[in-house]
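# here is a sequence with its predicted model. Questions after.
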Amino acid sequence: MSGTNQRIDAQRLWDSLMAMAEIGATPKGGVKRLTLTEVDKAGRQRFTQWCEAVGLTVRIDAIGNMFARREGRDPSRRPVLLGSHLDSQPSGGKFDGALGVIAGLEVMRTLHDLNVQTEAPIELVNWTDEEGSRFGHSLMGSGAWAGIYTLEKVYGLADVDGVTVGEALEAIGYKGEHPARPFPADAYFELHIEQGPILEREGRQIGIVTGAQSQVWYDAVITGQDAHAGTTPPSTRRDALLAAARVIERVDALMRERGEDGRGTVGQLHVLPNSRNVIPGEVRFSIEFRHPDDAQIEHLAGSFPAEAAALVAANGCALELKELFRIPMQPFDAGCVDLVRQAAARLGYSAREIVSGAGHDAVYVARSVPTAMIFTPCKDGLSHNEAESILPEEAAAGCQVLFEAVVARANRAL
């Protein structure tokens, strides 16, 4: 490797990743650290302890986002932000989100060890509820911070047990006093596993993320009629599950029509009354489409609701389709992306430009702050799974690129 002689501690980074993975550890080697639970609280507390041990000042905003600040030589300069999230899917892996937070901590630890003070302050962020797996609204903390969602709306979201976000924040003591809104910041960098197979397949060590693809998400409810499975003939059936199957098949077809760039998924399905000898009378399910081209998502958003309604009506049922949100393709800041590109080249890592297939906190942060992302490979492209895996050297490479980009930005000439 060439470049600076300032190096992160790869073993400490890995040990810290493994220590965080102990919190919410699952029998199959993953984690279950659902947002705003007692397990999430334990992860936040460990994160706070680690931050304070190297002199960082931690503050919490009204949606529970955590900001750990390291002062710069010039207090008038806007801080450089870096981070990700510590919450997980119900059967998540050790690295989704946590890599970005713990690697950010390693950047701070390395600066502390080397007694290096950057010109601008640096703030490490743990965003609340990136995953959306408990309250059904992904990118919640960064979305509230960026002004995409009002606090009132977010506080009122409830989990399957009826616990609201506001109640959960109070219960774990993380409804902070600082306002959840954008503040002047110079840049934001986020390190994340790719969650896809491209980097591994091509043997690349670093993904230089140029932006994130467009998305539209829906909640669907199909209403038919419960009826006895043994006595109801085909002519009088109003099978909500059959109607849902027709819609799901259409989601898959629309995805495949768009080739390898197409994405269409039904990830949640709730069947009522869920009895083996009762024709389902109601089905609730999620639908999402993604594509790098905004025009493709706009076309789908314009045509799919009517197509789905027709399919459902043909099966004697009714459809309620609610659009949750539509996110345009988000390009990242050219200057910040170039710092990632330069760092990877200087360090001698093989790299390629890539568009993020997943939504990340960076997508909403980028609306207020110049932003870039760094990807590392993950085994078989697998994520949102307890078997999610990366190599220690992959984590270290991503962290070193993060270090170089953040420090370069924090020391840039104004």
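That came through, no problem.
# could you use CA atoms for every contact and neighbour count after this?
OK.
# same question for the helix or strand harbouring L111: list its buried residues.
Assessed by DSSP states H and E, L111 sits inside helix 98-114. Within helix 98-114, the residues scored as buried using 16 or more other CA atoms under 10 Å are 98-111.
# which residues touch the residue most central in space within the chain?
By CA atoms, centre = their mean, the chain has its centre lying nearest to H360, at 3.9 Å. Contact partners of H360, counting by CA atoms under 8 Å, 6 or more residues apart in numbering, are 130, 139.
# over to D380?
Per CA under 8 Å, 6+ apart, neighbours of D380: 196-197, 200.
# grab the nearest non-local neighbour of A358.
A212 (7.1 Å; CA to CA, 6 or more residues apart in numbering).
# now V337
A372 (5.2 Å).
# the contacts of D380 in helices, which ones?
By the criterion of DSSP state H, membership of the contacts of D380 in helices covers E200.
# for ChimeraX, what selects the buried ones among the contacts of D380?
Command for ChimeraX, covering only those of these found buried under the criterion 16+ other CA under 10 Å:
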select :196,200
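# put this next to the previous one:
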Amino acid sequence: MSSRSLYRHLTSTTTQTFHCSSRPCKLPVHLPSTPHLSHRCNITTAALSDQQIASLRANSTRLSSLIHSTATHGAANRYGSHPDETGLTRLALSPADRLARDWFVAETKSLGCEVTVDAVGNIFAVRPGIASKENGGKGERRPATFAGSHLDSQPTGGRYDGVLGVCAGVEILRVLEEEGIETRGDVGVVNWTNEEGARWGVSMMGSGVWSGANDLDEVWALRDQLDGAGNEGRGRTVKEELEAIGYLGSHPVGGEDRFHMAAHFELHIEQARRLEELRKNVGVVKGVQGYTWLDVVVKGKQSHAGTTRFEYRADALFATSRMISTVRAIAVDMNALATVGTLELRGGASINTVPGEVHFTIDLRHPHAGKLEQLTKRVKRMLVEFADKYSTKVQTDTLFHNPPTIFDKQAMACIAESAQAVMGTKTVPELTSGAGHDSVHTSKHCPTAMIFVPCKDGLSHHPEEFATEEASADGASVLLQAVVRWDRQRGDLGD
């Protein structure tokens, strides 16, 4: 933030005495940016007034440049003539992902961070706080306050999903340096491994191992469904690919030896239309809806299409079609979401054969645990009813269940107060995320909350995914202030 911007945001200026490394100096408490960081004067978050914190802003031009420059690593699927009009093919642990990781490590180290990589490739970049710097840098280390997200993409993804959150975290570090702000505790940025789940079929993989939800050895042994370019997998394991790109870290992951956090804040595009409909640039995420994945096999009996009358058929596909349409009807009735994402005919299907076996999957979502359970029971009961009605049999297995997540109220309050300051409004929309995020796993071990900014038409997991420079910067400014507010309230680090 420039000194002119700070002056514009303040109605008055108070002068206090602070100390540089070599001499005392008098300067306004708003601490304008200085061109030479080595000669800046420092102030602690504890000494910052509410007005000063409310004036902190991310640099929108710099943040936008960061987002687009990182997109050179895996740029693909051009949709326009402008240089920035491409999507991303940057699957986890691919060569393109390695380049993005290398950038992240170099950039954060240049800002004075200590970088740690754990055994599943999660990267933690930490800017030491005052407590850590005591006794010649041998002071007591406490968990850092983190901003976090991911740099990997879908096979035909966009350049904002996850990337915005990581780049905004780097921008926070740069603003803290420019403004000479010393945090009481450590502050960091984390890049989580394979949030998208596209290569190995396990979403939020790195944060899941970190939290203990996923077993490290089992994750290491997973074989890829897609290669690094989004083509058919080559049977490469997670561990092999971590080794291949040089990010099989030595730090323990999961259990008591995991890299601990004081709090986790995540900035992300909404991936829906609510903020766009409200014409708001920022929303506070109060939680993530739960979801259940079902694997369904419907078995009938193959027979001749020209000789088998309807009353004698055991048509697995016809029964499935009725099931699929009714799944949606049940979801609409319960104000939920349901998706049949895959469908496969098995066993010698042909144009003149009544289908004998169908395999499909169902994704069920609801923000309330009780309603999700009720939705799942209704769907399973309906599947049996239609199977019986059309002389077929159905087998249903639960592939995955993730209960709804409610974020920490105190962390949400930090975001809400920051959003009010940035947007100049007394009310900020509260939203529930329809998609899973790494914050789901961090919330199991530390105070966690998220910030949403709108994306055009709610489009995500698509090359044309887009968030405006203004909205991105507003979200990053809220993230910056939330991290500073959280650090200020940590008191004597007895958290």
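It's in. Just so it is clear, the model here is predicted, and its values are computed rather than measured.
# can you give me the TM-score here?
The TM-score (TM-score structural alignment, normalised by the length of structure 1) is 0.91; 412 aligned residues with a CA RMSD of 2.5 Å.
# which position in structure 2 aligns with the residue nearest to A358 of structure 1?
The alignment partner of A212 of structure 1 in structure 2, by TM-score structural alignment, is V288.
# what sits against its match?
367, 404-406, 432-436, 440.
# before we move on, what about G169 of structure 2?
Here G169 of structure 2 is in contact with 147-148, 188-189, 476, 479-480 (criterion: CA under 8 Å, 6+ apart).
# that one and E107 of structure 2, how far apart?
Distance, G169 of structure 2 to E107 of structure 2, by CA to CA, to the nearest Å: 11 Å.
# mind listing what's buried in stretch 212-219 of structure 2?
Neighbour-count burial for stretch 212-219 of structure 2 [16+ other CA under 10 Å]: 212, 214, 216, 219.
# show me where the stretch 101-250 of structure 2 has its strands.
All strands of the stretch 101-250 of structure 2, identified by DSSP state E, counting those that start in this stretch, fall at 114-117, 123-127, 144-149, 181-182, 187-191.
# and the ones you listed as a markdown table, adding distance to R378 of structure 2 and mean neighbour count?
Formatted as a markdown table, the strands of the stretch 101-250 of structure 2 follow (distance: least, CA to CA, whole Å; neighbours: other CA atoms under 10 Å):
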| stretch | distance to R378 of structure 2 | mean neighbour count |
| --- | --- | --- |
| strand 114-117 | 44 | 18 |
| strand 123-127 | 42 | 25 |
| strand 144-149 | 35 | 28 |
| strand 181-182 | 55 | 22 |
| strand 187-191 | 39 | 28 |
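# burial measure for the residue mapped onto G458 of structure 2 from structure 1, as a count.
Alignment note (TM-score structural alignment): G458 of structure 2 maps to G381 of structure 1. For G381 of structure 1, the neighbour count with other CA atoms under 10 Å is 18.
# these two touch, right, G381 of structure 1 and E202?
No - assessed by CA atoms under 8 Å, G381 of structure 1 is found out of contact with E202, at 11.8 Å.
# grab the nearest non-local neighbour of the equivalent of G166 of structure 1 over in structure 2.
Alignment note: G166 of structure 1 maps to K239 in structure 2; criterion TM-score structural alignment. Spatially, and ignoring its direct neighbours in sequence, K239 of structure 2 is nearest to W220 (4.7 Å; CA to CA, 6+ apart).
# for the equivalent of the one you found over in structure 1, give its distance to G302 of structure 1.
Using TM-score structural alignment, the partner of W220 of structure 2 in structure 1 is Y155. Applying CA to CA, the value for Y155 of structure 1 to G302 of structure 1 is 30 Å.
# again with M373 of structure 1
To G302 of structure 1, M373 of structure 1 is 31 Å away according to CA to CA.
# higher neighbour count, those two?
M373 (29 against 11).
# you'd agree the more buried one is in a strand?
Yes - membership of M373 of structure 1 in a strand is supported by DSSP: H, G, I helix; E, B strand; the rest coil.
# any idea which helix or strand carries the residue nearest to it when sequence neighbours are not counted?
Nearest residue to M373 of structure 1, sequence neighbours excluded (CA to CA, 6+ apart): E190, at 4.7 Å. Secondary structure assignment for E190 of structure 1, by DSSP H and E: strand 187-193.
# residues in structure 2 matched by that strand, start to end?
Under TM-score structural alignment, the match for strand 187-193 of structure 1 is residues 263-269.
# and that stretch, what's buried?
Taking 16+ other CA under 10 Å as the criterion, stretch 263-269 of structure 2 shows 263-269 as buried.
# can you put those in TSV and add distance to H251 of structure 2?
Output for those, formatted as TSV (distance: CA to CA, whole Å):
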residue	distance to H251 of structure 2
A263	20
H264	19
F265	22
E266	23
L267	26
H268	27
I269	30
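# what is the most widely separated pair among those residues?
The most widely separated members of those are A263 and I269, with 20.2 Å between them, by CA to CA.
# and F47 of structure 1, what pairs with it in structure 2?
By TM-score structural alignment, F47 of structure 1 lines up with F104.
# what count of nearby residues applies to that match?
F104 of structure 2: 23 neighbours (other CA under 10 Å).
# same thing with M1 of structure 1?
M1 of structure 1: 9 neighbours (other CA under 10 Å).
# which residues in the stretch 251-400 of structure 1 form strands?
Under DSSP E, counting those that start in this stretch, the stretch 251-400 of structure 1 gives strands at 263-265, 269-272, 278-279, 282-291, 318-327, 330-331, 351-356, 371-376.
# how far does the fourth one sit from its chain's centre?
Read that as strand 282-291 of structure 1. 18 Å (CA atoms, centre = their mean, to the nearest Å).
# superposed on structure 2, what's the mean shift for it?
Superposing on structure 2 and averaging over aligned pairs (mean CA distance after the TM-score superposition for structure 1), strand 282-291 of structure 1 comes out at 2.5 Å.
# packing partners for that strand?
On a contact count with 3 or more CA pairs under 8 Å, 6 or more residues apart in numbering; DSSP states H and E, strand 282-291 of structure 1 meets strand 214-223, helix 240-257, strand 263-265, strand 269-272, helix 294-313.
# reformat those as JSON lines; add distance to P27 of structure 1.
Formatted as JSON lines, those follow (distance: least, CA to CA, whole Å):
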{"stretch": "strand 214-223", "distance to P27 of structure 1": "32"}
{"stretch": "helix 240-257", "distance to P27 of structure 1": "32"}
{"stretch": "strand 263-265", "distance to P27 of structure 1": "28"}
{"stretch": "strand 269-272", "distance to P27 of structure 1": "25"}
{"stretch": "helix 294-313", "distance to P27 of structure 1": "39"}
